[in-house]
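Undergrad: Generate coordinates for the sequence data below:
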Amino acid sequence: MELKEINEKEVLTKLLNFTKTKGKSVIAELLLNKFGSLKQVVDAPKDDLYPIISEREVSLISFVKEFTAIYNHLKIKETEKIDCPQAVVDYLKAEMNGLKVEKIYAILLNSRNRLIKVFEVDEGTESRSAVYPRKIARLCLQHYAVSVILVHNHPGGSVKPSQNDILATEALTKALKTIESYLLDHIIIADNDYYSFKDSGLL
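TA: The predicted structure follows:
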């Protein structure tokens, strides 16, 4: 199905049909009017949903988001290679959407760019950017990783790398070289957009 053929109200109504609430089409319309899109409904904080829908419906929407995250994790594990930014974004976006703080993830890869493991290595990059390069280097040694993809989110909505992001990338690149591993990419995720250091020629 092409994206333009998707009827978000119809999809949300079908989802709400799994509950016993009446007037599901009207509720779906109220949710879309308030949040703007199906994605924003799924990403909305629970407290913002409760005035419109019941706890059962909120739980159902939360489950859909969790299921999507798990599905993307399983899908990426079966992929031959993780060598493009979009694959990484698909893997982590459900988990990172709606976060109010910056979180840093390290995706460890083997010599064929296949997934070994994903670690959340830090939270709040501005004050601790000098710490996690050493931590990631240790993880690479422990898990025999050949390369790393660094991923973090920008809660503010802009994917433009900060000076701190650039310095942290340089620090991690140097740290990995000392153990004969390398940084394959550094990806910043914000809302529906992303920034790849590799694609931008910074790696």
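
Undergrad: make it CA atoms for all contacts and neighbour counts henceforth
TA: Fine.

Undergrad: What are the buried residues along the host helix or strand of residue 86?
TA: Using DSSP states H and E, residue 86 falls within helix 85-96. Buried residues in helix 85-96, counting neighbours by 16 or more other Cα atoms under 10 Å, are found at 85, 88-96.

Undergrad: and the helix or strand that residue 149 is a member of with helix 85-96, angle?
TA: Applying DSSP H and E as the criterion places residue 149 in strand 147-153. Angle, strand 147-153 to helix 85-96, by axes from the mean of the first three to the mean of the last three Cα atoms, to 10 degrees: 50 degrees.

Undergrad: Please list the outside residues in contact with strand 147-153.
TA: Residues outside strand 147-153 that contact it (Cα atoms under 8 Å, 6 or more residues apart in numbering): 96, 102-111, 113, 140, 181-190.

Undergrad: starting at the chain centroid, how far to it?
TA: Centre-to-centre, strand 147-153 and its host chain are 11 Å apart (Cα atoms, centre = their mean, to the nearest Å).

Undergrad: same thing with stretch 17-32?
TA: Taking Cα atoms, centre = their mean, one finds stretch 17-32 lying 28 Å from the centre of the chain it belongs to.

Undergrad: Residues in contact with it: which ones?
TA: The contact list for stretch 17-32 (Cα under 8 Å, 6+ apart) reads 9-10, 12-13, 16, 38, 41, 52-53, 56-57.

Undergrad: which one is the residue nearest in space to the middle of the chain nearest to, not counting chain neighbours?
TA: Per Cα atoms, centre = their mean, the C-alpha nearest to the average position across the chain is that of residue 93, at 2.4 Å. What sits nearest to residue 93 in space, not counting adjacent residues and going by Cα to Cα, 6 or more residues apart in numbering, is residue 189, at 7.4 Å.

Undergrad: I have a second one here; can you model it like the first so I can compare?
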Amino acid sequence: MAIKNWPKDEQPREKLLARGPAALSDAELLALFLGTGCKGLDVMENARLLLKDHGPLRRLLDLSAPKLKKLPGLGPARACELVAALELADRHLRAQLDRGESMREPQSAIRYFKQRLRGRPHEVFAALFLDTRNRTLAFEELFTGTIDAATIYPREVVRRALLHNAAAVIVSHNHPSGSAEPSAADRQITRHLQEALNLVGVRLLDHVVVGEGTPVSMAERGWLEPALTFRG
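TA: As a prediction, the model looks like this:
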């Protein structure tokens, strides 16, 4: 059934306006972007087919513009529009962490790390260095490893924190295998990092593990002391 024949409150555009974008499924969001179907498929059927053959959504959206343009219902124009929209979203997220604006809640950093690290083929350990008001001083990818491990040196994290004159640090690494659940080794290195940073008066606010789905915040799990706090 064509979308125009759906009940009004179930049509993607009307649902988004009434309930916000979070109320839409991946297929509905993709259909809303595509606008029209192709080759005998209505737009929802086309969206579902794209997700079935090239999904899940993250894997589909990670494709480059030259690959996207070859997919049914896209073509060069829509492929470029989609990549441009994703880049705008990425820049908007980065702008929220620019120096001059204090992070008001920990989810800002979690979203940022998720955007930067998810989908990387190897483990990457990164850090956000913050001033006394939790404004971003710098973002750095400090260590890169293999598909399932990265060697982390607390001394180097301390050195970079002092170089940036940071008052606090939030660190993160990704699990290319998919599961964001922290390992025993992840928790151990977090303790070592916190001890090393405490010696120079720098707070470790959180260690975020990025995988498929929702990232895991060790601060939210209660595995860091003192607990994660944000100052306005």
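
Undergrad: follow-up on the earlier one: can you find the partner of the residue nearest to the centre of the first structure in the second structure?
TA: Matched by TM-score structural alignment, residue 93 of the first structure corresponds to residue 114 in the second structure.

Undergrad: Now do the buried residues in stretch 87-97 of the second structure.
TA: The neighbour-count check on stretch 87-97 of the second structure (16+ other Cα under 10 Å) flags 93-94, 96-97 as buried.

Undergrad: got JSON lines for these, with secondary structure and distance to residue 150 of the second structure too?
TA: Supplementary listing: these in JSON lines, determined by DSSP: H, G, I helix; E, B strand; the rest coil; distance: Cα to Cα, whole Å:
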{"residue": "93", "secondary structure": "helix", "distance to residue 150 of the second structure": "26"}
{"residue": "94", "secondary structure": "helix", "distance to residue 150 of the second structure": "25"}
{"residue": "96", "secondary structure": "helix", "distance to residue 150 of the second structure": "28"}
{"residue": "97", "secondary structure": "coil", "distance to residue 150 of the second structure": "26"}
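
Undergrad: Quick check: the two most widely separated of the residues you listed?
TA: 93 and 97 (7.1 Å; Cα to Cα).

Undergrad: measure the residue nearest to the centre of the first structure to residue 43 of the first structure for me?
TA: Relative to residue 43 of the first structure, residue 93 of the first structure is positioned 11 Å away (Cα to Cα, to the nearest Å).

Undergrad: Residue 154 of the first structure now?
TA: In terms of Cα to Cα, residue 154 of the first structure sits 15 Å off from residue 43 of the first structure.

Undergrad: Looking at those two, which has the bigger crowd around it?
TA: Using other Cα atoms under 10 Å as the criterion, residue 154 of the first structure and residue 43 rank with residue 154 on top: 22 against 19.

Undergrad: Please say which position in the second structure that one maps to.
TA: Correspondence of residue 154 of the first structure to the second structure, assessed by TM-score structural alignment: residue 175.

Undergrad: wait, doesn't its match sit right on residue 215?
TA: No. Judged on Cα atoms under 8 Å, residue 175 of the second structure makes no contact with residue 215 at a distance of 10.0 Å.

Undergrad: what's the overlap in contacts for those two?
TA: residue 209.

Undergrad: So residue 116 of the first structure, which state does it fall into?
TA: Assigned with DSSP: H, G, I helix; E, B strand; the rest coil, residue 116 of the first structure falls in the strand class.

Undergrad: next one: residue 128 of the second structure
TA: Here residue 128 of the second structure is recorded as strand under three-state DSSP.

Undergrad: again with the one 5 residues further on
TA: Three-state secondary structure (criterion: three-state DSSP) places residue 133 of the second structure in coil.

Undergrad: Next one: it relative to residue 28 of the second structure, how far apart?
TA: Distance, residue 133 of the second structure to residue 28 of the second structure, using Cα to Cα: 40 Å.

Undergrad: between those two, which one's more packed in?
TA: residue 28 (21 against 17).

Undergrad: Name the nearest residue to the more buried one, ignoring sequence neighbours.
TA: residue 12 (5.8 Å).

Undergrad: The one you found pairs with which position in the first structure?
TA: So, by TM-score structural alignment, residue 12 of the second structure is left unmatched.

Undergrad: tell me the secondary structure for residue 222 of the second structure?
TA: Classification of residue 222 of the second structure by three-state DSSP places it in coil.

Undergrad: meant to ask about residue 209 of the second structure, not that
TA: Three-state call for residue 209 of the second structure (three-state DSSP): strand.
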